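sequence plus the predicted model coming up.
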Amino acid sequence: MTDAAKEFIPVNIAVLTVSDSRSLSDDKSGDTLQRMITDAGHVVVDRQIVTDDRALIRDHLRAWIARADVDVVISTGGTGLTGRDVTVEAHRDVYEKEIDAFSTVFTIVSMQKIGTSAVQSRATGGVAGGTYLFALPGSTGACKDAWTEILQHQLDYRHMPCNFVQILPRLEEHKRRK
């Protein structure tokens, strides 16, 4: 449900593709995320590709968390079960709080599309340094599903009864306490 009386508030989003084989010229999932983000009225402030290396992924996440112009980081790729899939671990290295229900809701959405194969996804979400972070699978379909079914709504200030944007200013309120 959307509250039409509220004004849309765009958020700044960085997109990270995790892949040993992709470049910006053939990164379909990254392209799809960038298009959906901008079509929704948000701003893609940075977009990068890194290899499936836990330290590199973690370093990119931390660098974006430190930037004042990044509200959200969305990564795609490296959430599976193989030995090279380390994106979830890198995300959890930086999370201050995990958004447990994101994984659950993503699984529910995926079940409707791919049935029990959804158990192979380890999509995750969390918060660090006042920044939201989401790790999505590398498939274009999974990125579309995560955006259209979850993130598009939660990153829209007008979404009711609640959304991530309305609490964004409060993510670091504990640092203001005496």
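Received, thanks.

please make it C-alpha for all contacts and neighbour counts, starting now.
Will do.

for this structure, what spans make up the strands?
12-18, 43-50, 72-76, 97-98, 124-128, 131-136 (DSSP state E).

between the last one and strand 12-18, how many degrees?
To tie it back to what came earlier, the one meant is strand 131-136. Calculated by axes from the mean of the first three to the mean of the last three Cα atoms, to 10 degrees, strand 131-136 forms an angle of 40 degrees with strand 12-18.

who touches strand 131-136?
With Cα atoms under 8 Å, 6 or more residues apart in numbering as the test, strand 131-136 has contacts from 65, 70-77, 79, 87-88, 91, 122-127, 142-143, 146, 168, 171.

how about a cut-off of 6 Å?
The contact list for strand 131-136 (Cα atoms under 6 Å, 6 or more residues apart in numbering) reads 65, 71-76, 123-127.

likewise for the third one?
Here strand 72-76 makes contact (Cα under 6 Å, 6+ apart) with 13-17, 131-138.

Throw those residues into CSV and include neighbour count, thanks.
Formatted as CSV, the contacts of strand 72-76 follow (neighbours: other Cα atoms under 10 Å):
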residue, neighbour count
13, 25
14, 22
15, 23
16, 22
17, 30
131, 23
132, 24
133, 27
134, 23
135, 29
136, 31
137, 25
138, 22
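
check it against this one:
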Amino acid sequence: MSHVSADAPFVPLGIAVLTVSDTRGFEEDGSGDLLGERLTGAGHALVERRIVPDDVYRIRAVISAWVVRDDIQAVLVNGGTGFTDRDTTPEALAPLFDKAIDGYGELFRHLSLQSIGTSTVQSRAVAGVIDRTLVFAMPGSPRACATAWDGILAEQLDARTRPCNFVAMVRPATPRCASRQAEAPVPGVEA
């Protein structure tokens, strides 16, 4: 953990939003709308927004494609974190994490306790780092997304937050060096 200097500037991040839902389209996606509005209002860029069904492999496919992009430093996933048979977001994400951010889920449930009481134990909010990209998953209600953004993410995705924040951990917004791009391709993996 590196400590932030008092004169640290704001660093806008490229953020993607993924809504996990079997039933919602963009017209009904109040949670995706809320996250997009909050992150752009904070000065970040909404790079891409998608909706996928609650399916482990479809979730992993989108996340895997996003974490290798140089213009995406963070991904916000909403939906699929409950306990029904169809809720598979944590199972989709956990194997991809290079490091889990356990404190995110703990803090989310703590904040959520104030508004929904002990029902917060049914939230499986998870977060982690994948290839220097931050991934935060939260329940799919607009209220839960507001709790996650307002209570945790707005500060932790702001380079000015002291004593520390996640911004220094994410990949730089500049492309990978030329020698890395010139490496031989791996068979079966698209560049």
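Perfect, I can see it now. Worth saying up front: this structure is predicted, and the values here are computed from it rather than measured.

what's the TM-score for these two chains?
The TM-score (TM-score structural alignment, normalised by the length of the first structure) is 0.91; 169 aligned residues with a Cα RMSD of 1.5 Å.

ok, back up a step: and the contacts of strand 72-76 of the first structure, which is closest to residue 41 of the first structure?
residue 13 (11.0 Å; Cα to Cα).

which one in the second structure is aligned with that closest one?
With TM-score structural alignment as the criterion, residue 13 of the first structure lines up with residue 15 in the second structure.

so where in the first structure does the longest helix seen in the second structure end up aligned?
Criterion DSSP state H: the longest helix present in the second structure is helix 102-116. With TM-score structural alignment applied, helix 102-116 of the second structure matches the range 100-114 in the first structure.

what residues sit buried inside that stretch?
102-103, 106-107, 109-110 (16 or more other Cα atoms under 10 Å).

in the second structure, which spans are helices?
With DSSP H as the criterion, the second structure has helices at 30-41, 56-67, 89-93, 102-116, 142-148, 154-156, 178-181.

can I get those in TSV including distance to residue 6 of the second structure?
Converted to TSV, those look like this (distance: least, Cα to Cα, whole Å):
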stretch	distance to residue 6 of the second structure
helix 30-41	23
helix 56-67	30
helix 89-93	34
helix 102-116	24
helix 142-148	25
helix 154-156	15
helix 178-181	34
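
for residue 10 of the second structure, find the nearest of the ones you listed.
Comparing these by Cα to Cα, helix 154-156 comes nearest, at 11.1 Å.

which bit of the first structure covers that closest one?
Against the first structure, helix 154-156 of the second structure falls on residues 152-154 (TM-score structural alignment).

from the chain's centroid, how far away is that stretch?
Centroid displacement of stretch 152-154 of the first structure relative to its chain, using Cα atoms, centre = their mean, to the nearest Å, is 11 Å.

try stretch 9-18 of the second structure
Relative to its parent chain, stretch 9-18 of the second structure has a centroid offset of 10 Å by Cα atoms, centre = their mean.

same check, this time on stretch 78-85 of the first structure
17 Å.

contacting residues for residue 52 of the first structure?
18-19.

rewinding a little: right, and the pair among the contacts of strand 72-76 of the first structure with maximum separation?
Applying Cα to Cα across these, the maximum distance is between 131 and 138, 21.4 Å.
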